[in-house]
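Engineer: make a model of this:
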Amino acid sequence: MSNLLDSLTTELRRGTLTLAVLSQLRTPQYGYSLVQLLKESGITIDQSTLYPLLRRLEKQELVSSSWDTSESRPRKYYVLSDYGLEIFLKLKEDWMSISKELYTILREDEENDVD
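Structural biologist: Okay, the predicted model is just below:
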């Protein structure tokens, strides 16, 4: 049961992490700053998960990246592309609708458990 639950939890988190990352890229962020922003919001993401996700989002043309070499340590910044913003806003709308529907279903289920 533990392996199944872990697998299902990972599957559930995968889509939500994508949405969470996109939500933070309206302004340019580098990897560590993105991890910190998400952590402040209560969302934990490992760098081993974040960087492959950022590469995938860039390949899908949802984000663009650029290097900042003005400081002693070069940093790669990521930001939503125009297309990425359009997709993010649609995903956000869909997520809000699905969340509301799911909350209603789970709430009804919880009330039935009390009976």
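Engineer: going forward, measure contacts between C-alpha atoms and count neighbours the same way
Structural biologist: Noted.
Engineer: Gln24 reaches Leu34, doesn't it?
Structural biologist: Yes: between Gln24 and Leu34 a contact is recorded at 7.1 Å, counting by CA atoms under 8 Å.
Engineer: just want to know which of these two has more residues nearby.
Structural biologist: In this view Gln24 and Leu34 are compared by other CA atoms under 10 Å, and Leu34 has more residues nearby, 21 against 18.
Engineer: please give the structure of this sequence too, so both can be compared:
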Amino acid sequence: MAIQVSTEILEGSVLALLTTQDYYGYAITREIKKSFPISESTMYPILRRLKKEEWLSTYDEAYEGRNRRYYQITDLGREHLEQIKVNWQELKAATDAILEGKNEE
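Structural biologist: Predicted coordinates:
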């Protein structure tokens, strides 16, 4: 994919992923990488920002002698995801109109 993915699209993708189940950080990165070319160094700042905004919460669980930090979407996160979806539809419609030559007044 040659087009750079915006932070808001990545945030929305993470929030959408977490509507189905809780994931630990590396698993989130692995799942998002199936659709977008991102790295762990890209994903962890996004997770921190989502948590800071209270769109995600975290909890730790032991796994093979270590703790894994799991992320789960909050009610505020679900609200934010719905706004991202609205914004995405508006951007998509505007972009499609321009690219398809239908941007006439």
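Engineer: quick check: whichever residue in structure 1 pairs up with Ile9 of structure 2 vs Ser23 of structure 1, distance?
Structural biologist: Aligned by TM-score structural alignment, Ile9 of structure 2 pairs with Thr16 of structure 1. With the distance defined as CA to CA, to the nearest Å, Thr16 of structure 1 ends up 11 Å from Ser23 of structure 1.
Engineer: thinking again about what came up before, what number of residues lie near the match of Ile9 of structure 2?
Structural biologist: For Thr16 of structure 1, the neighbour count with other CA under 10 Å is 13.
Engineer: next: Leu18 of structure 2.
Structural biologist: Leu18 of structure 2 has 19 nearby residues by other CA under 10 Å.
Engineer: quick one: the strands in structure 1?
Structural biologist: Along structure 1, counting by DSSP state E, strands occupy 29-30, 63-68, 75-80.
Engineer: what does the first one contact?
Structural biologist: Outside strand 29-30 of structure 1, the residues within contact range by CA atoms under 8 Å, 6 or more residues apart in numbering are 75-79.
Engineer: again with stretch 8-22 of structure 2
Structural biologist: Residues contacting stretch 8-22 of structure 2 (CA under 8 Å, 6+ apart): 28, 32, 46, 50, 70-73, 77-78, 81, 84-85, 88.
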